[in-house]
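Asker: give me a 3D structure for the following:
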Amino acid sequence: MDRFDRQERIQVDGESWDQQKLLKSKVAIVGSGVLSQNIAAALVGLGVGWLSLYDNRAAKGRDPGEFLALFRRNGHAFAADSLRDVLLHMSRDAGTGEPLLRVESTPWKFVDPASACILGAPNLIIDATNDPFAERVLLDYARARNIPLLNASAKRMHAELSLDRGSGGLEERLSPDYHGKGQHPLTAGLIAGIAADEARKVLMPLGTERPIERTVRFNGLSGNLLGVYDELAQEKYDSLDLSGMRAAVIGAGALGNWVIPGLSQMGVGSIEVWDPDVFEESNLSRQLMATLHEDAVGRGKAETVVQVLSTMFPEVQYTVRAEPFEGAFARKPDVVFRCTDNWESTRSINDAAVREGIPAVFCGTDPTVGQAYLFKPGDNYCLECMFGVDKQIAANAQPIGCTAAPDPSVITTNMVAAYLGLALFERFAAGDAVPKNIIKYDNHLISQRLHYPYTEQSPALEGSCRCRGSP
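Answerer: Below you'll find the model as predicted:
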């Protein structure tokens, strides 16, 4: 079973995934910050055959916000060169150890129209610089050559994504709102997952799906994460200290591989990782930590993830639990993340959350949908109420986000669901009200909506639940 097997099983409107089309595609990525790093990692997971990186930013010292750059620097002076080495390492064949993809880097700054000629004629250009001047240069170049241009921007609590295909839509987005602002790992990771999904639609559309036609936004300061206007105080989030918090993550697969490093970047002091499974070759297209390890196939997921992250985040106390979670913690965590692949484990998580009063974050995906929900005991419905866990078990249903069976799965929706869950956790940790509905991403509907994400109310089960929650 090859590394792309799980995504090659995806079909949309009867049309099958065409991995060869992605392998023959070339994408130019401008920028080398955390936004570019996450987009590039997702494109490696998708199997885009040729990535060209452009940026003249100096390689930074140890910066937890840029965990990919922490992995393999090789003494490079420029961040783009360091990122190139990381991506080549991630794309290695499990058997030969040789890179499956072509990755190049050029220290470069786009200062005028002539400077853009170095781009050549890729199938897609992605700008992730937060630099409106570079955006303008790239936009003019792309339009003159009929090359699609994705523009992704991120800062603390906000992120945006636009696509220009010569229609004039992106010109309206060229604003100074993100100029000079640092790219925060949480918002950058979320918008990067969507950007990679939209890149795939440009390179390899399936069925009737189409890329975005308007600006997509995320606003972590709006009341329900959906609004245009800021309703919360950013100062609270800027000063948020999570070093004293304990998190438990149940599942170190496709979702956990983004949630666990995300918690580490956010500064959570203690993370307990539960997973009895081992990495397989087909996991490599979606499970980031496996690709960063030297030889992950056949090794335990929880152990491997912790081994990789411990070198990057020595200040975090990690605990490995290479066993199924059956409802008991040795020490009560402040939050538990459901990133597992079956409903039996989900029931154990929910039982523990209700019994011990532990907030629980549900993350789940399928090939086109990513969703997240935070159960806050005494404030809203538990996971049984919202997702009908017992009914799912009784029906022997495959769970959303299944990774044990060879079902269709792709890296992008896992990224989005994971970072949505992290955004909900940050809202809870800051003491602000948590949305009472499921936050859901659907890559079929995103092109029809101005703002992302959107909420979906899931009906409670009939009868009473011992969580005694209320919507």
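Asker: contacts, neighbours, all on C-alpha from now
Answerer: Will do.
Asker: from one end of stretch 280-292 to the other, what's the distance?
Answerer: By CA to CA, to the nearest Å, the extent of stretch 280-292 from end to end equals 14 Å.
Asker: who touches that stretch?
Answerer: The contact list for stretch 280-292 (CA atoms under 8 Å, 6 or more residues apart in numbering) reads 1-6, 41, 44-47, 71, 86, 89-92, 94, 253-255, 257-258, 279, 296-298, 301, 304-305, 308, 410-411, 414.
Asker: can you say which of the residues you listed are buried?
Answerer: Neighbour counting by 16 or more other CA atoms under 10 Å classes 3-6, 41, 44-47, 71, 86, 89-92, 94, 253-255, 257-258, 279, 296-297, 301, 304-305, 308, 410-411, 414 among these as buried.
Asker: run this one through as well so I can compare:
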Amino acid sequence: MSDRYLRQMIIEGWDQSKLYNSSVAVVGSGPVAISTLVALSMLGVGDIDIYSNRILKQYDPSEFLYFGEEPGVYKVDALERIMKKSNPDLEGNITNLKMGVTWNFLSDSELILMDKSAGKTRYNLVVDATNNPSIESLMLQYGISRMVPIINASAMTYKGEVKVVTPDGKEISRGALSTEYAYKPQDPVMAGLIGGLVGEEARRLLMPLKGESIEDIDVNLNFLSRKIVGQEDDYENLNPDYRKSVLVVGAGSLGVNVVRELVQRGVKKIWLYDADRVEELNLNRQYEYTLADSVGQPKALMLKEVASQYNPAVQIIAKNEFFTGEFKSALPDAIFRCTDSFKTSAMLNATAHKYNIPLFYAATSKDDGQAYAVIPGKTPGLDDIFDVNKAAEEEIVPAGCVEEPTPSVGTVNMIMSSAMVGLFDIWCAGAEVPRGYLNYSNKEFNRFSFVETNFKTAQNKGV
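Answerer: Presented below is the predicted three-dimensional model:
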């Protein structure tokens, strides 16, 4: 195995060999399946089978991995080529399997064929990523009959759901996804969040860390709710206007996902700043750099090269330098903070308030993260909530990943990046952005919570 996994291997109790020796089946080839495959690849799962008989009709940025592929190819053929190219550790250990002409898995004989075609006694995990209730039902039967855990994952615009069904079958009645998702188009931003969460749950099932339990869970996210985790829709008839210019500061683990999803959304222009170069240790968390010969190259320039291919209509201006807080040309409509520097966070918070520009923020660790939107005068600033000014004064910035590697997992970054863009969606629709932050923790049973926020002083609100 390559050194790309070092940042996660230094986590206490992490056993990379368990992931590498695990066998996972992913059913589907749409946005949720694509994000799931990215997450599994970043984790270093060594044996992946992809089930689908879908044919690529034409390229759509929502299915970004198919860029450059000719119409008429089987999607699984394209995915196999791309995944093997992006992660050499998968060479020979990823298989495309075209299941039946109807792709409905309507009989147990087809489930047996699923075993035989894979050449395995059973999988360690099966992920249904289809939004198809029939396939979902069959996969649940497959899991229960073969004592294999099943993850059902689905996404649509503004909403997503993940259910983990363990093999004992006691909770099979909880396994079915909401019919709300049935046959709906999968939104790429929610797919990114759900794919990251699937990766987190897959890691937990395949390689549980000390203190982690294996249990059935049901996680729902709803960006039509003011608390994001609520069941009720507070926003109606959102119609986002993505004709925006956006500043993205940082082209690391958060920035690569944010830039990709902004490109998928079709924003007008992206200014991208990052002074670092790609290191091999980045590759398990920054997937875009695996799609080109990137190691040693400037991050901002390489991310522009890859992301521009997803949607050439989006103008990306990449700067291999630090952003200073001063604008040399027109002001952006929004700012994304995609760096782990407190000094940069404090500077961007001040910049956002100085110029009255919304600031979208996320922070992550190896097992948790937060996503938040600063709307000057309407929601508290970063210093109100996270004390970034004090943290900036105390911060000692490491020279880079090689000099001072810290525990990090790419799946958490996927989740929080997409959460930032989800908040951006609400703002682009002209709706009131939630006054609080979305908190993720893989140590909590519900995984997500919404934390309401308040201004420290009236002065910070600008009154």
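Asker: can you flag which of the buried ones among the contacts of stretch 280-292 of structure 1 belong to helices?
Answerer: Counting by DSSP state H, the part of these found in helices is 5-6, 41, 44-46, 71, 86, 89-90, 257-258, 301, 304-305, 308, 411, 414.
Asker: what about the helices in the stretch 351-463 of structure 2?
Answerer: Per DSSP state H, counting those that start in this stretch, the stretch 351-463 of structure 2 carries helices over the ranges 382-386, 388-394, 410-428, 458-461.
Asker: oh, I was asking about the stretch 1-150 of structure 1
Answerer: 5-8, 19-23, 34-46, 67-71, 79-90, 132-144.
Asker: figure out which of those is closest to residue 247 of structure 1.
Answerer: Smallest distance to residue 247 of structure 1 across these (CA to CA): 19.1 Å, for helix 67-71.
Asker: now that closest one: how far from the chain's centre is it?
Answerer: Its chain's C-alpha centre and that of helix 67-71 of structure 1 lie 16 Å apart, by CA atoms, centre = their mean, to the nearest Å.
Asker: got the contact list for it?
Answerer: By CA under 8 Å, 6+ apart, helix 67-71 of structure 1 touches 37, 62, 63, 64, 79, 82, 83, 86, 261, 265, 292, 312.
Asker: switch the cut-off to 10 Å
Answerer: 32-34, 37-38, 41, 59-64, 79-87, 185, 261-262, 264-265, 288, 292-293, 308-309, 311-313 (CA atoms under 10 Å, 6 or more residues apart in numbering).
Asker: quick one: map residue 34 of structure 1 onto structure 2.
Answerer: Under the alignment (TM-score structural alignment), residue 34 of structure 1 maps onto residue 31 of structure 2.
Asker: who touches its match in this structure?
Answerer: With contacts defined as CA under 10 Å, 6+ apart, residue 31 of structure 2 is in contact with 37, 61-65, 129-130, 154-155, 185-192, 194-195.
Asker: what separation do you get for it and residue 278 of structure 2?
Answerer: 26 Å.
Asker: over to residue 160 of structure 2?
Answerer: In this view, residue 160 of structure 2 and residue 278 of structure 2 are 32 Å apart by CA to CA.
Asker: residues touching residue 380 of structure 2, list them.
Answerer: By CA under 10 Å, 6+ apart, residue 380 of structure 2 lies in contact with 372, 373, 374, 435, 436, 453, 454, 455, 456, 457, 460, 461.
Asker: go again with 7 Å.
Answerer: By CA atoms under 7 Å, 6 or more residues apart in numbering, residue 380 of structure 2 lies in contact with 374, 453, 454, 455.
Asker: most surrounded residue in those?
Answerer: residue 374 (25 neighbours; other CA atoms under 10 Å).
Asker: now do the contacts for that residue.
Answerer: Contacts of residue 374 of structure 2 by CA under 7 Å, 6+ apart are 358, 359, 360, 380, 381.
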